[in-house]
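# Just a sequence and a predicted model for now, questions to come.
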Amino acid sequence: MNIFPSNSQLPIHHLAACFNSTSATYKFYWLLAILDAVQQQQREVEKKQLFASMLSNAWYTVNYFQVSFGQQDLIQSTVRQLKDIEGITIDEQRTQIQNRLVQSENRDTLKLLRHFDNQVPHWFLSPWYPGKGKREIYQLSQSGENQPIYQLHKDRIIIPDDWFNYLTKHIRIIRDFVYWNLSLFLQARNPNVPDIPNKLIKPAMRNSLVKQRKFWDYVIDKNRPLYCIYTGKELYKGRYHVEHFVPYSFVSHDQIWNLIPSDNTFNVSKSNKLPPLEKYFDAFYNMQELALQTYLLDKPNEKLLEDYFYIGTDLRYGLSKEKFYDVINPLVTIASNNGFEFLY
């Protein structure tokens, strides 16, 4: 069965076979880079542009969500090095990252980009030329034998018209296939990290926390004074931030059991750091239990209370401190193992 739409003029099965054996993310990001070029109507593409596109596509996944790519994968380490070498921020727009890398004349940057030329462009064509070496693959692709998806040259690739038209027509299907397989690849290497698929692309806009703010407004109204667990400052309606106890960049959701009100200035400085549980868990639990009991008494049908069910809470008995710790502690431990820093 063909994974992609069939085409009697092209060996589509070779494209599907590109991901039969993968030990790193190179092939996924290489094809995504090619699709980006096709979307921009580029048939002839400089390799440097493609390598920059690969790294810019991986930028947010590596630097913000800190997903592990595995020990053998150099995309992750390269992205982190380039962030420091080029001084590019974690949340820079992908197109700006790509442009910066393409235009860079820094010797260290150029060396890191050239690394991918040693492996990626020719090995991606292995299904078209099984058993062939690098030099042969270059020669055969330029001659057009077996109708490769692109012709390989020293500093660029050229996409033949038939393949370009096919990729243009089916770009959404192919891109979704790549992301699906990339998410499976990364999930296997991050078995305890939640929501890998939503960590592959930087969201255009974060979800609003209006409902969650109204939730905590009511808790503050009913239980004043309420104090920030980090600074001890009193919290007032309209003058606090709704903050993720375990960073959003790890959990990738806005469920109410991980959200509490906090002092405005502290929340900004906390960023995506982890709270040491020995210092903050008791206060975090107490605030969560207070909120839960407030709503169970006054508004037991509040929709946000459903979020507590996702962590196994039986609302008839309130929020068990021991069970709640057993939810939070593994999240903090795994996040720390993945490179998230602690707040001190």
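Arrived safely. No experiment lies behind these values; they were computed from the predicted model shown.

# When you work out contacts or count neighbours from here on, use the C-alpha atoms and nothing else.
Fine.

# Please enumerate the strands of the chain.
44-46, 151-152, 156-158, 226-227, 234-235, 241-244, 259-262 (DSSP state E).

# Let me have those in TSV, adding mean neighbour count and distance to G144 as columns.
Shown next, in TSV, are the strands of the chain (neighbours: other Cα atoms under 10 Å; distance: least, Cα to Cα, whole Å):
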stretch	mean neighbour count	distance to G144
strand 44-46	16	15
strand 151-152	24	7
strand 156-158	18	11
strand 226-227	18	70
strand 234-235	18	69
strand 241-244	22	54
strand 259-262	25	57
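
# I'd like those strands as CSV, with distance to K199 appended.
Output for the strands of the chain, formatted as CSV (distance: least, Cα to Cα, whole Å):
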stretch, distance to K199
strand 44-46, 27
strand 151-152, 32
strand 156-158, 29
strand 226-227, 33
strand 234-235, 32
strand 241-244, 17
strand 259-262, 20
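
# alright, now check it against this:
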Amino acid sequence: MHLPHSDKLPIAKLAASFGNTSATYKFYWLLAVLELVEEGQVSIPKRHLFARMIGNAWYTVNYFHVSFGKQDLIQQAVKAILEQERLTLDTKKSLLLSVLENSELKTTQQTLYHFNKNVPHWFLSPWFAKVGGENDVAYRKRIYASSQVFENDCLYALYDDHIVINPKWVGYLQANARILKDFIYWNLTLFLQVRNPNVPDIANKLIRPPFRGSLTNQRKNYWDIVFKELGTLDCIFTNTALTLDKYALDHFVPHAFVSHDLIWNLLPIDTSFNATKSDKLPNMETHFDVFFKLQKRAFEIITHQSPKSKLLEEYLTIYPDLSSANSFDYSKYKECIQPLVTIAHNNGFGYL
């Protein structure tokens, strides 16, 4: 993916900012700059930028548990601030930014300003190469001084507590903000996929979805039919008797990990339990066998009652040749579910 061309600006320098990337800070720094420039700001407090970096990574780290790498400062900062400010995993971005921009907690301020040590000037390194035996302190001072006269048409000028966007870049950033964001997310996706090779759907875990998809179709055209046939079902987690008019439909492996609503991962559970279950993982030894029996029985009923249901096709993910209920094999099902649970746990999802 390439950035929009300009005859007047060193676009190659901007693209080169993501070269040799070993952490996520460059992606989140530029994303923060873009968002605030879109809002019309050209003189931007660093604290607001650092707050945006945390805000944009918040859901990816806390809800989806995507790993940024053990040494990544943004991931560490997100987790630290979650505890320091006693916030929730699903805190809205607007509230989070307000807290971060105004918090009087020294620990939060220290966490934010830790990024000031390297992030703002290292992002400009493509515009200012090191010379000779220049040490890091001298290099930092030179970038600050040179950027303040927009030497080499650099993106912004650096000051102690704020940056000033180069007027030559403002129009380009605003006109191409959407493409630039796509460029950032594309490169961030590639970066994180290397560090999370077995985690599905990384690209859709970088932004908090505006809403979760409805399970109305799966309820009405699948599980409701099962209930009408059987009358009641027992919740596999609480043993509570469930009825057609009183059950919640939930994911066996949390949606926050699988990022889909395929029927083979859905099951009816107790509504009260669903309210507290959050994104906890099932215990395979305790829960899988009863889950499998429930799924197989439901499949048999739908195959008989509604054989042309499109939802049945979703089992092809597990069983490429699902010609009958006899093909609904226990081992294959477990071989599909077990790795998902294991990987999710390794990424930070807890067990029930």
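Perfect, I can see it now. Everything quoted here is computed from the prediction, not taken from an experiment.

# among the strands of the first structure, which is nearest A58 of the first structure?
strand 44-46 (19.0 Å; Cα to Cα).

# After superposing, tell me the mean distance of that closest one to the second structure.
In the superposition against the second structure, strand 44-46 of the first structure averages 0.4 Å from its aligned positions (mean Cα distance after the TM-score superposition for the first structure).

# So which residues make contact with that strand?
With contacts defined as Cα atoms under 8 Å, 6 or more residues apart in numbering, strand 44-46 of the first structure is touched by 37, 155-159.

# isn't R213 of the first structure right up against V242?
Yes: between R213 of the first structure and V242 there is a contact at 6.5 Å, judged by Cα atoms under 8 Å.

# picking that back up, just give me the closest of the contacts of strand 44-46 of the first structure to K303 of the first structure.
Scanning the contacts of strand 44-46 of the first structure for proximity to K303 of the first structure, where the rule is Cα to Cα, the winner is A37, at 44.5 Å.

# how near is the closest one to Q93 of the first structure?
Distance of A37 of the first structure to Q93 of the first structure, computed by Cα to Cα, to the nearest Å: 17 Å.

# and if you look at Y308 of the first structure?
35 Å.

# Between those two, which is the more surrounded one?
Using other Cα atoms under 10 Å, the more surrounded residue of Y308 of the first structure and Q93 is Y308, with 19 against 15.

# Identify the residues contacting whichever residue in the first structure pairs up with F349 of the second structure.
Alignment note (TM-score structural alignment): F349 of the second structure maps to F340 of the first structure. The contact partners of F340 of the first structure, taken as Cα under 8 Å, 6+ apart, are 66, 272-274.

# Alignment lookup: N264 of the first structure to the second structure.
In the second structure, N264 of the first structure lands on T271 (TM-score structural alignment).

# That match and Y247 touch, don't they?
Yes: assessed by Cα under 8 Å, T271 of the second structure is found in contact with Y247 at 5.5 Å.

# Which residue of the two possesses the greater neighbour count?
For the pair T271 of the second structure and Y247, the greater number of neighbours falls to Y247 (22 against 17), based on other Cα under 10 Å.

# Tell me who's in contact with that one.
268-271.

# Same question for Y28 of the second structure.
52-53, 56-57.

# By neighbours, which of those wins?
Result: M53 is most packed of these (other Cα under 10 Å), 27 neighbours.

# Which residue in the first structure aligns with that one?
Aligned partner of M53 of the second structure by TM-score structural alignment: M54.

# ok, for its match, nearest residue in space, not its chain neighbours?
Y29 (4.9 Å; Cα to Cα, 6 or more residues apart in numbering).

# K168 of the second structure and I301 of the second structure, how far apart?
Counting by Cα to Cα, the gap from K168 of the second structure to I301 of the second structure is 66 Å.

# more neighbours, those two?
Remark: of K168 of the second structure and I301, I301 carries more neighbours, 20 against 15, as counted by other Cα under 10 Å.

# What about the nearest residue to the more buried one once chain neighbours are set aside, how many residues nearby?
Distances taken as Cα to Cα, 6+ apart put V226 closest to I301 of the second structure, at 6.4 Å, once the chain neighbours are dropped. V226 of the second structure: 22 surrounding residues under other Cα under 10 Å.

# D321 of the second structure now?
11.

# Which position in the first structure pairs with it?
Checking TM-score structural alignment: D321 of the second structure goes with D314.

# all helices of the stretch 251-352 of the second structure, in order?
255-258, 271-277, 284-305, 330-346 (DSSP state H, counting those that start in this stretch).

# Could you do the stretch 51-200 of the first structure as well?
For the stretch 51-200 of the first structure, the helices defined by DSSP H, counting those that start in this stretch cover 74-86, 94-103, 107-115, 120-123, 134-143, 161-169, 171-189.
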